[in-house]
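Student: prediction below, plus the sequence it came from.
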Amino acid sequence: MANTTSAKKATRKIARKTAINKARRTRVRGCLRKVEEAIAAADQAAASEALRIAQSELMRAVSKGVFHKNTASRKVSRLSKRIKALSA
């Protein structure tokens, strides 16, 4: 347990940031799940729209430091590749 005042404050700040980051990560995962479901249903229009929303959420999470930029780019790239394959 923290003893000094500054350490107690740091603990509170860390707990608050952890909760915020957890919520952001959950929101991104939900968006990615919607894309996956649309791909599984072979609905290209719905998948494209879901990907657009998911990409926005991913990049917002990157800007907040929740995900690494390359991780987000990789996820978007792989999903868009799968959506493109639906039309073929």
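Tutor: Perfect, I can see it now.

Student: only C-alpha atoms for contact and neighbour calcs from this point on.
Tutor: OK.

Student: all helices for this protein, in order.
Tutor: For the chain, the helices defined by DSSP state H cover 5-40, 44-63, 69-87.

Student: which other helices and strands contact the first one?
Tutor: Contacts of helix 5-40 with other secondary structure elements, assessed using 3 or more Cα pairs under 8 Å, 6 or more residues apart in numbering; DSSP states H and E, are made with helix 44-63, helix 69-87.

Student: another one to put next to it:
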Amino acid sequence: MANTASARKRIRQTEKRTERNRARKSRVRTFLRKVELAIAGGDKNAAATAFQAAQPELQRAAGKGVFHANTVARKLSRLSARIKAIGASAQA
């Protein structure tokens, strides 16, 4: 248990930060799920729209330190490639 005032304050700060980060992660996962569902449905326009909505959320999470920047870049790159492949597979 924390004995000093500064340690007690640190515990309070950590709890607040953890709660905020948990909410951010959940929000990002929700946006990613919408993109995944649109891709699974094969609707390229819906997937692109969902992707455009998800992109700033992911970037914001990276900026806040919730996700590593490279993780966000990797996820965006892979989702983008999958969305592009929807049109290619429909034409082929």
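Tutor: The structure has been received and is ready for your questions. Values in this document were obtained by computation on a predicted structure and should not be read as measured data.

Student: about what we covered before: tell me which of the helices and strands packed on helix 5-40 of structure 1 sits most buried.
Tutor: helix 44-63 (a mean of 19; mean count of other Cα atoms under 10 Å).

Student: and the angle for that helix with helix 69-87?
Tutor: 180 degrees (axes from the mean of the first three to the mean of the last three Cα atoms, to 10 degrees).

Student: pick out the residue nearest the middle of structure 1.
Tutor: Geometric centre of structure 1, nearest residue: residue 28, 2.8 Å, by Cα atoms, centre = their mean.

Student: verify the contact between that residue and residue 57 for me.
Tutor: Yes: applying Cα atoms under 8 Å, one finds residue 28 of structure 1 in contact with residue 57, separated by 5.8 Å.

Student: and residue 78 of structure 2, how close does it get to residue 33 of structure 2?
Tutor: Distance of residue 78 of structure 2 to residue 33 of structure 2, computed by Cα to Cα, to the nearest Å: 14 Å.
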